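Q: Next come a sequence and a model predicted from it.
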Amino acid sequence: MTIFGFTALAVLLTIALASPSPLIHSRDNNVPIIDLGYAKYQGAFDSLNNVTSYLGMRYAAPPVGELRFRAPQAPANNTTIVQEANTEPIPCFQAPMGSAPTNPLEAMNKRQMVTETDDCLFLNTYFPGDSIPTTPLPVLVWIHGGGYAFGDAAMYPGSDIITEAHNEIVLVIIQYRLGVFGFLAGSEVKENGSLNAGLLDQDFALRWVQSHISKFGGDPTKVTIWGESAGAGSVIQHIVAQDGQTSPQLFRGAITSSTFLPSQYLYNDTIPELLYSEVVAQTNCTSATSALACLRSVDANALGKINVNISSGGFFGTFIFAPVVDGSFIRQRPTESLKQGKVNGKALLSITNTNEGNIFVNQTDPMSASIYSSMLFPKFGPQQANQSAQLYEDLGMPIEQNNLIMGESIFICPTFYLLGAFPGSSWKGQFAIPPAHHAQDVFYYFPSAGPPPFNNTQFLEAFQGGFMAFVVSQNPNDMIAPTITPSWKLYSEDNTQMLFNKTADNKTNIQVTPIDNAQLSRCDFWESVGALTGQ
């Protein structure tokens, strides 16, 4: 599909030395047992990749029963036994993207059936070698994509990232509630629950990192968050969270791959309220004294099926359940916060794919640009629909216009808004290996999940090297190992980006290129109508 200083690090080391060691060595396994205070976990060593992993560690209490649709809570204490952390966590309940007017179950029928659960707030942690690093390493937290509807930790082989970083980082991969379980909105949820529960899960996991990552050899003052698609959309949410005044600061740097910013309405807007009413109706909770209390009592599997049904019914290529402006964690539309410079973090690296929109557009049923933009953004009136049509009318056939509208309005333009919020400390890349569709870059970050179609060693080292350099030093030019990548220019230097492509005869083509001014102009339009698109 903030850098803190040496003083803070010294204090952390002093506290660590003065405190009881969290490590206990098993009699029959050399992998350390790590005591998190509420649980003890023993991981597993992968001798092939020289990586130690702790899989499926619980970071929050099961969000079930009365905790459904509420902010995550601390897990119960369970330190009497050592838990084996050597199995991938079970995914959260999943749902497909909208497929109307095609068969609403088509996307799900193609998906391999896996066990799903609402008790899914787990994370994986990886460090290089078979013993905890003695010198604290920079930390990368990966947030998976999937339209806030699907995805899980097991999709991403963590050892790939550790290898690409030449054993110089610690990695955390998190899970969070999805679909109706993580993003149900409306006034009743605001009054007796928690809006954006899925985002609050992520925030809770980032705070877990601050509290515990030093036990795995990570430096909590050197955290970078990175996500792809809805994972990148999540990164935006944490950047603008609490008007950029999150305390303590949970990360110093951010990376986005294919930033995903769909309509993000106010929690009590007509559309979220209609969606809430539909969930209540399909669960037969309409006549209940408290509809939300009724929803908490609905069997999880039954709610999971309703999650699939409602998600499938969305307009083709869209995702029904998404973040909202809740007035607390997310206080205004993200584009407004970015424009005002109300951001968490100090540095940013962003990459987009050339053809982001294509897989989210029904290629067999093209529409005129005006109709398509109106379907994508239902609050558009004739004026905005006609304006969008005029912008794209000379850019190919209707299907090509649809592809561009989806790709630019939802993915590419929000990336430019994000880059502009970090003047003097942001870099832009473009993944252009044909066909350069959305998510095709993921195989180049996690090649053992692939392999990547252009499996060229020089290209892989160059492409991966910039991301790893940024995690370590917050600058993609500070390569851990030499590559063929030319010097990255700051985005603010004449609106430039690093192009990652190949030639017709399969040679690497990596160069600094200017960003198309016409595309930037179209992005100005999308920014101007943000109040209607909900971005």
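A: Received, thanks. Numbers count the residues shown, from 1 in each chain.
Q: going forward, measure contacts and count neighbours with C-alpha atoms only.
A: OK.
Q: My guess is Glu356 contacts Ser258. True?
A: Yes: the pair formed by Glu356 and Ser258 meets the contact definition of CA atoms under 8 Å, at 7.4 Å.
Q: Spit out the residues that contact the two alike.
A: Common neighbours of Glu356 and Ser258, counting by CA atoms under 8 Å, 6 or more residues apart in numbering, are Phe411, Ile412, His438.
Q: quick one: what helix or strand has Ala232 in it?
A: Following DSSP states H and E, the helix or strand that holds Ala232 is helix 230-240.
Q: another structure for you, compare them:
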Amino acid sequence: MPLSPSASADSRRCRGHPELQDEACLNFNVYRTQGVPLDQKLPVLVWIHGGAFVAGSWKSFDGAAFVASSEVPITVVNFHYRLNSLGFLPSALFEAEGLLNLGLVDQAFFLKEFVQKHIASFGGDPDQVTIGGRSAGGHSVGIHYFHNYNEDTDKPYFARAIHQSGSVTARAFPNATYPLYVRQFTEYMAYLGCPTTEDRKAAMDCLRAADIDKIREISTKLYNDSERNITWPFQPTQGGPLLEKFGSQSGYDGTFFPVPVLTSNVNDEGKYYLPGDLETNEEFLAYMHNGSPALNATDLSLLAELYPDPAVDVGSPFAHSPNSTQYDRLSAAWSDYGYICPGQETAYRASVADVPTWKLRFATNASWPAWQGIPHTSDTKYTWDEPTVQHPDISHVYHGYLASFVAAGDPNAHRYPGSPFWPRYEPAGYGLDSAPAMQLVVQPDNGTRAEPDAIRREVCMFWRDPERAPRLNK
């Protein structure tokens, strides 16, 4: 049963197209298995949508289909939160005003003040809440999961978590002094005609009076300027609420909620949006360095060795790229940096703390061309058992594991009939000398099975290195 406290026109204000966005957008839907009395409290999945923190909508997750396909009764909630510069405006001004990470604050407010206090009125069990999300939604889940400190210490507002292509250490979340953020904020304020002097009141008064259309215009322009290099503006900012310290440090400190966790990635995350025109090693390194400018010469030299240059090494695993010499190499490096190795770090930190942990590699195409592999978001429609996907059998299997995890805290308890057992992720150690933990690979033609998490292990140790993490803003 879909329920929403807002009119449909209002629901457009947070989502998708920046030209529709404003701040009046915290609204939600609730879906619940039909025929179950409201006094029977059901496990709840709260889905946080993705969209790079600049776009997206609850429409990216079909809560009704997820509920309808579940073997056991459940409830699903999806919702909107502030996006783009209205939800994330990294700047010294917003840091001083206590206004960083407003979109994350929206999420926490919704999870604590609505879900925990009121989901029982909709037949949901506040003690059996799973938070889940993909991409920016998965990063958000990671940020909440790794915030067992400050006002949240030992007060979890969820019982389990699903990260799909997301992590607290995914990509990079610099602080407000990051030079790129300073330049983007300066251009943003200039376009709106607002001062960037030390007069904070004048600056805030100007922003509050700014025309929403102009805010949308400059937000779109700054995003488009950054799209090729994936140096997106309007991101969660380290030092702000829910990211008072880097996510990697929270992992080392053990300041995360020890509740069951499931993390997954697709094979070729970066091929969703990376450029296909780089030809030389210099261009490859410059692209990676531009995204992580604090990497030093030693880091870059190691990077070149770990991902052999197909322009000079005929034995490179990235040779014979489909559209440019460096495309497969760049895609592998960015996938590892931004998604795959952070997902492994999440699984490792949770598992060694004796938290029930499951890790998955999604290797099923979603009608992408062969040259693009299985890129970011390929698992989206498979999540809710969608009959129109390229491989409907995988849709049954994948959804079955996820729904089982929501219902029971274990992906195996109510898995789709005939699906293989998904072993827990239990690494024998941290380094390459230890045996890899087991994960599940989901692929068609009866290929879903347990496998060692052994793909590009050496490069993941590079990206997960605690000494390097600060230079990566992770």
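A: Yep, it's here. Being a predicted model, the structure only gives us computed values, none of them experimental.
Q: What does the superposition give as a TM-score?
A: Remark: TM-score between the superposed chains equals 0.85 [TM-score structural alignment, normalised by the length of the second structure]; 431 aligned residues with a CA RMSD of 2.3 Å.
Q: before we move on, back to that, what range does the helix holding Ala232 of the first structure cover in the second structure?
A: When the second structure is aligned by TM-score structural alignment, the counterpart of helix 230-240 of the first structure is residues 136-146.
Q: State the distance from the corresponding residue of the second structure for Leu532 of the first structure to Ile340 of the second structure.
A: In the second structure, the residue paired with Leu532 of the first structure according to TM-score structural alignment is Arg471. Relative to Ile340 of the second structure, Arg471 of the second structure is positioned 18 Å away (CA to CA, to the nearest Å).
Q: separation between Leu278 of the second structure and Ser331 of the second structure?
A: Following CA to CA, the distance that separates Leu278 of the second structure from Ser331 of the second structure is 11 Å.
Q: And these two? Which one has more around it.
A: Counting neighbours by other CA atoms under 10 Å for Leu278 of the second structure and for Ser331 shows that Ser331 has the greater number, 23 against 17.
Q: Name the SS class of that one, please.
A: Per DSSP: H, G, I helix; E, B strand; the rest coil, the secondary structure class of Ser331 of the second structure is helix.
Q: residue in the first structure matching it?
A: In the first structure, the residue matched to Ser331 of the second structure (TM-score structural alignment) is Asn403.
Q: Same check on Arg32 of the second structure?
A: In the first structure, the position corresponding to Arg32 of the second structure is occupied by Phe127, as judged by TM-score structural alignment.
Q: Look up the closest residue to that match, ignoring the ones flanking it.
A: Spatially, and ignoring its direct neighbours in sequence, Phe127 of the first structure is nearest to Val170 (4.8 Å; CA to CA, 6 or more residues apart in numbering).
Q: check contacts around that neighbour.
A: Thr125, Tyr126, Phe127, Pro128, Leu137, Pro138, Val139, Leu140, Ile162, Phe216, Gly217, Gly218.
Q: In ChimeraX, how would I select the buried members of those?
A: Once 16 or more other CA atoms under 10 Å is used to decide burial, the buried members of these can be selected in ChimeraX as follows:
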select :125,126,127,128,137,138,139,140,162,216,217,218
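Q: can you tell me which of the contacts of Val170 of the first structure are in helices?
A: With helices identified by DSSP state H, the entries of the contacts of Val170 of the first structure that belong to them are Ile162.
Q: want to try JSON lines for the contacts of Val170 of the first structure, with distance to Ile371 of the first structure as columns?
A: Listed next are these as JSON lines, based on distance: CA to CA, whole Å:
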{"residue": "Thr125", "distance to Ile371 of the first structure": "46"}
{"residue": "Tyr126", "distance to Ile371 of the first structure": "48"}
{"residue": "Phe127", "distance to Ile371 of the first structure": "50"}
{"residue": "Pro128", "distance to Ile371 of the first structure": "52"}
{"residue": "Leu137", "distance to Ile371 of the first structure": "51"}
{"residue": "Pro138", "distance to Ile371 of the first structure": "48"}
{"residue": "Val139", "distance to Ile371 of the first structure": "45"}
{"residue": "Leu140", "distance to Ile371 of the first structure": "42"}
{"residue": "Ile162", "distance to Ile371 of the first structure": "46"}
{"residue": "Phe216", "distance to Ile371 of the first structure": "53"}
{"residue": "Gly217", "distance to Ile371 of the first structure": "53"}
{"residue": "Gly218", "distance to Ile371 of the first structure": "50"}
